[in-house]
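> Sequence and computational prediction follow.
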Amino acid sequence: MRLLPWTGTDGKPCYLSTDDPDSRLSRLADDVEQAQLASAEQVLAGAEAVLRDPKAGERAVHFALVRALESLGDVLRVAVSRGERLREGDG
């Protein structure tokens, strides 16, 4: 079972049951993970810029923190999913 990089409409994790890493849904999940990681890099750079700016207002800091939290959640889900797949490969 692969933890997918998105949640259901109820906020619960979604899983994919397949042995085919080249299935259409597996490839879509790979693409979404890649996009989430790239987005996290941009969010990190933006948050660093806001925090270095002594003139950054409360709204800018709040926005940077909200985006950083969203990205951290995405990156953690990717890490858990990849860790689970590594363990499955060892078994």
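Received the coordinates, thanks. All of these numbers come straight from a predicted model, not from anything done at the bench.
> can we go C-alpha only for contacts and neighbour counts from here?
Will do.
> Verify the assumption that Ser39 is located in a helix.
Yes: when DSSP: H, G, I helix; E, B strand; the rest coil is applied, Ser39 is found to be in a helix.
> what residue is smack in the middle of the protein?
The residue lying closest to the centre of the chain (C-alpha atoms, centre = their mean) is Asp74, at 2.2 Å.
> Please compare the first structure with the one that follows:
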Amino acid sequence: MAEQATQWPERATAEGSRLLPWTTQDGRPCYLSTDGRGYLANLADNIEAVQLGMGEELLEYAREAMAPGTQTRSATEYRWLARRLTEALSDALRVADSRGQRIPDPGEATEDA
């Protein structure tokens, strides 16, 4: 099956489609018509791994910054941290949504067996 990246107007999903870990320039979701193999699917897997890894690192930084007894930071630094945490949470939710959409329905799995 050939891969085909698609921009769908809503949260529509179809058999074989995958929510990608990036959006269009105007913030709309991108989907990939795939069987789970191919260059774009592998690229999406790698980007998801990077996004989750960066989120873990940012969370560790935030925990250290907010720990009792640490040096108080400026309002600018806290705003920066809040923005980055917001971005990381958004990425993590997109990854979870994408992976959740690809979990087979238990009823379908039974019928296939």
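Arrived safely. Just so you know, these numbers come straight off a predicted model, no measurement behind them.
> what's the TM-score here?
Remark: TM-score between the superposed chains equals 0.90 [TM-score structural alignment, normalised by the length of the first structure]; 90 aligned residues with a C-alpha RMSD of 1.6 Å.
> so what secondary structure elements neighbour the longest helix along the first structure?
Of all segments of type helix in the first structure, defined using DSSP state H, the longest is helix 58-90. Contacts defined by 3 or more C-alpha pairs under 8 Å, 6 or more residues apart in numbering; DSSP states H and E place helix 58-90 of the first structure against strand 2-7, helix 24-52.
> Tell me how far that helix lies from the chain's centre.
Relative to its chain's centre, helix 58-90 of the first structure lies at 4 Å (C-alpha atoms, centre = their mean, to the nearest Å).
> Flag every buried residue along that helix.
By 16 or more other C-alpha atoms under 10 Å, the buried positions in helix 58-90 of the first structure come out as 64-65, 67-68, 71-72, 74-75, 77-78, 81-82.
> Repeat that for stretch 1-8 of the first structure.
2-6.
> Can you convert these into a markdown table and add a column each for distance to Ala40 of the first structure?
Formatted as a markdown table, these follow (distance: C-alpha to C-alpha, whole Å):
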| residue | distance to Ala40 of the first structure |
| --- | --- |
| Arg2 | 21 |
| Leu3 | 19 |
| Leu4 | 17 |
| Pro5 | 13 |
| Trp6 | 15 |
